[in-house]
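Colleague: Just the structure for this:
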Amino acid sequence: MFDWLRRRRLSNEAKRKLLIAAARAEEAIVETHVANVLELMALLGTEVDVDRGLELYHEMLPMDEHISATVTNRVLARYDSPGVPPAPGRRFENVFRDGGR
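Modeller: Sure, this is the predicted structure:
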């Protein structure tokens, strides 16, 4: 994952914290893309189906294959699902906090 991490001596605790921060950052990126796609779909309404909407979004904002697949899966799982709020306003509140750790 991080080539420079192997070259530098970090304590196990520092490595753990770094990997947790990286994972949280990646999750925040994925959730931002999902919220953006859902918002795009809401704006497009019935003009395009979800597959075409995802295709358009990926054309506008190219991303790594694994991020793209994760975003697509989450959008398909949430799209048109009852009780799923579109693009919550405070979705990243406390995303970089350890929750008491």
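
Colleague: contacts and neighbour counts: CA atoms only from here.
Modeller: Fine.

Colleague: Can you give me the buried ones in the strand or helix carrying residue 73?
Modeller: When secondary structure is defined by DSSP states H and E, residue 73 falls within helix 65-78. Using 16 or more other Cα atoms under 10 Å as the test for burial, helix 65-78 gives 67, 68, 70, 71, 72, 75, 76, 78.

Colleague: residues in contact with stretch 69-85?
Modeller: Residues outside stretch 69-85 that contact it (Cα atoms under 8 Å, 6 or more residues apart in numbering): 30, 31, 33, 34, 37, 38, 50, 54.

Colleague: compare with the first, here's sequence two:
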Amino acid sequence: MSILNKLFPETLFPRKLSADTEQRLRLVQARAEEALIRTHVENALLFVDTLSTDVGYERALDIYVREMGVPDPLASVVATRALVALGEALVPAASLNTVNDEGTAEAVPMPRLRLDEAAARRRA
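Modeller: Take a look at the predicted model:
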């Protein structure tokens, strides 16, 4: 019997997990991945806001992903969610396009651009 088998017998670390344990493991992993993505998006938005005077938002997101070493599948999700957050600040929602009683569209107020909202949420 090898030393590893003596130190780590299979009875302590079974190779097959129960179905219930596997399901809980998948749920916990999904929550952890979602928290990681959310944190990356908040930090990416803060990064974009910080570099907004020097580079464009697409370049800033590119730099963030490269410097933080975000792996490719995750980088795509982070960049997409960050762009969605930036887009929501720039493009008014369709529900804001209201029509008055005369049948003409009312003017849509310009949205306030606040790229540092993620930083403010983290401070709160």
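
Colleague: So after superposing, what's the score?
Modeller: The TM-score (TM-score structural alignment, normalised by the length of structure 1) is 0.71; 84 aligned residues with a Cα RMSD of 2.3 Å.

Colleague: The helix holding residue 73 of structure 1 vs structure 2, average distance?
Modeller: Compared with structure 2 after fitting, helix 65-78 of structure 1 deviates on average by 0.5 Å (mean Cα distance after the TM-score superposition for structure 1).

Colleague: how would you label residue 80 of structure 1: helix, strand or coil?
Modeller: Of the three states, residue 80 of structure 1 takes coil according to DSSP: H, G, I helix; E, B strand; the rest coil.

Colleague: Geometric centre of structure 1: which residue is closest?
Modeller: residue 30 (0.8 Å; Cα atoms, centre = their mean).

Colleague: And that one? What does it align with in structure 2?
Modeller: Here residue 30 of structure 1 is matched to residue 37 in structure 2, going by TM-score structural alignment.

Colleague: Distance of its match relative to residue 73 of structure 2?
Modeller: 11 Å (Cα to Cα, to the nearest Å).

Colleague: Residue 63 of structure 2 now?
Modeller: Applying Cα to Cα to residue 63 of structure 2 and residue 73 of structure 2 gives a distance of 16 Å.
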